[in-house]
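Novice: starting from these lines, generate the structure:
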Amino acid sequence: MQPMSSSAVKVIDLIVPIAMEPHLFATACLLFGRIMLTHQTQNHMNPVTTLLFPPRGPQMFPCLTYMERNVRVDCEFPPTYEVPGPYCEYRQDSRLVGSTYPNAVIYVSTEDRRRSNVSLVTPTLCRLTWAPMDDEKPYTYTCRVYQGTEWKENSMAVHHSE
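Specialist: Below you'll find the model as predicted:
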């Protein structure tokens, strides 16, 4: 085994910031996007516990897009090689607003289909883009990820403001 060269260290140094980018972006959105996150289930651990024992379920990051004023909720989940999947769906309170699961779109109302978009951005990142009405009330958004034979979910309450 050969010792690691300094160029290999530089490549790794370049990879690490790219891997952390969604978290930094989510922080910027929370600070500047005027979204108030009131609670998130499954992540009631302190930072030390989270570092030592990372969560195994989906993690959610909300944002209010600047130009369109859309609510965007990213749901990041661990990679898997289980088949079928991964698929994801979003619920607003208990109402299904979008899904990547085949044939699930028939369960989404026509109005919700016009206002929402759910997509797998990467193999480990599901995104909801929701066009809120002017008088939109706060909602609890739930991201459900199907991997292999089971669903894992996480919820958060989001209130967007002008």
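
Novice: drop to CA atoms for contacts and neighbour counts, all remaining ones
Specialist: Will do.

Novice: can you give me the strands for the chain?
Specialist: Using DSSP state E, the strands of the chain run over residues 35-40, 59-64, 71-76, 87-92, 95-99, 116-122, 125-130, 139-147, 150-160.

Novice: can I get these in a markdown table with mean neighbour count?
Specialist: Converted to a markdown table, those look like this (neighbours: other C-alpha atoms under 10 Å):
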| stretch | mean neighbour count |
| --- | --- |
| strand 35-40 | 16 |
| strand 59-64 | 24 |
| strand 71-76 | 23 |
| strand 87-92 | 22 |
| strand 95-99 | 23 |
| strand 116-122 | 17 |
| strand 125-130 | 23 |
| strand 139-147 | 22 |
| strand 150-160 | 18 |
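
Novice: now the other sequence, so there's something to compare against:
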Amino acid sequence: MVQLNGRVDARVLDVAGGTGEVVKLVCKLADYNNIDGLDAAKGMLEVAQQSGLYKEIFHTLFTINTGLAHDTYDAVICCGGVGPGHITLDGFQEMLNLVKPGGYVINVMRRLYTLEYPGYKELSPMLQQWESEGKIKLLEESVFDGYFPGYEGITTVFQKL
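Specialist: So this is what the prediction gives:
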């Protein structure tokens, strides 16, 4: 697990955050108090807003240019937002843009997409290329069972250099 140097005030963006279920889990690890949420589903964000989980909420699609300030966040997290019909691999460039140098990008998605879907099979090679170019340090690419009933998940963590 990425540690943000014990800083509960670390600035975090939850991409495709929906109602904030992932943030609830993250806040069990530490009492983070500076998390913003972004999602295209207004109804889900309204639920999240009522819970008080997010400091700021952005109702928008996550694209190559979200309109958010670059080099702003200590970490960007995304769980279940990357996949067909949702965020494309181009979204990883925007995640990289949004984190400060030294910041982290943490993504969790269905592994099947990286094995069978054009446009997602390129995730690992793209990250390896970024690492060879000195843009990132790849910290983790791990597969796990039980992401979704009958499906493995893959967690990818990298640090912006």
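
Novice: TM-score of the superposition?
Specialist: The TM-score (TM-score structural alignment, normalised by the length of the second structure) is 0.31; 78 aligned residues with a C-alpha RMSD of 4.7 Å.

Novice: on that earlier part again, how about the strands of the first structure, which one is nearest His23 of the first structure?
Specialist: strand 59-64 (7.9 Å; C-alpha to C-alpha).

Novice: who are the contact partners of Asn107 of the second structure?
Specialist: 77-79, 155-157 (C-alpha atoms under 8 Å, 6 or more residues apart in numbering).

Novice: are any of these buried, and which?
Specialist: If you count burial by 16 or more other C-alpha atoms under 10 Å, the buried members of the contacts of Asn107 of the second structure come out as 77-79, 155-157.

Novice: and the two most separated of the residues you listed?
Specialist: Pairwise distances across these (C-alpha to C-alpha) peak at 11.8 Å, for the pair Cys79 and Val157.

Novice: can you give me the strands in the second structure?
Specialist: Using DSSP E, strands in the second structure cover 12-15, 35-39, 57-59, 73-79, 99-110, 136-148, 151-160.

Novice: winner for burial among those strands?
Specialist: The highest average neighbour count among the strands of the second structure, using mean count of other C-alpha atoms under 10 Å, belongs to strand 12-15 at a mean of 26.

Novice: which residues does it contact?
Specialist: The contact list for strand 12-15 of the second structure (C-alpha under 8 Å, 6+ apart) reads 23, 34-39, 62, 73-79, 81.

Novice: so which pair among those residues is furthest apart in space?
Specialist: Longest span within those, C-alpha to C-alpha: Asn34 and Gly81, 20.8 Å.
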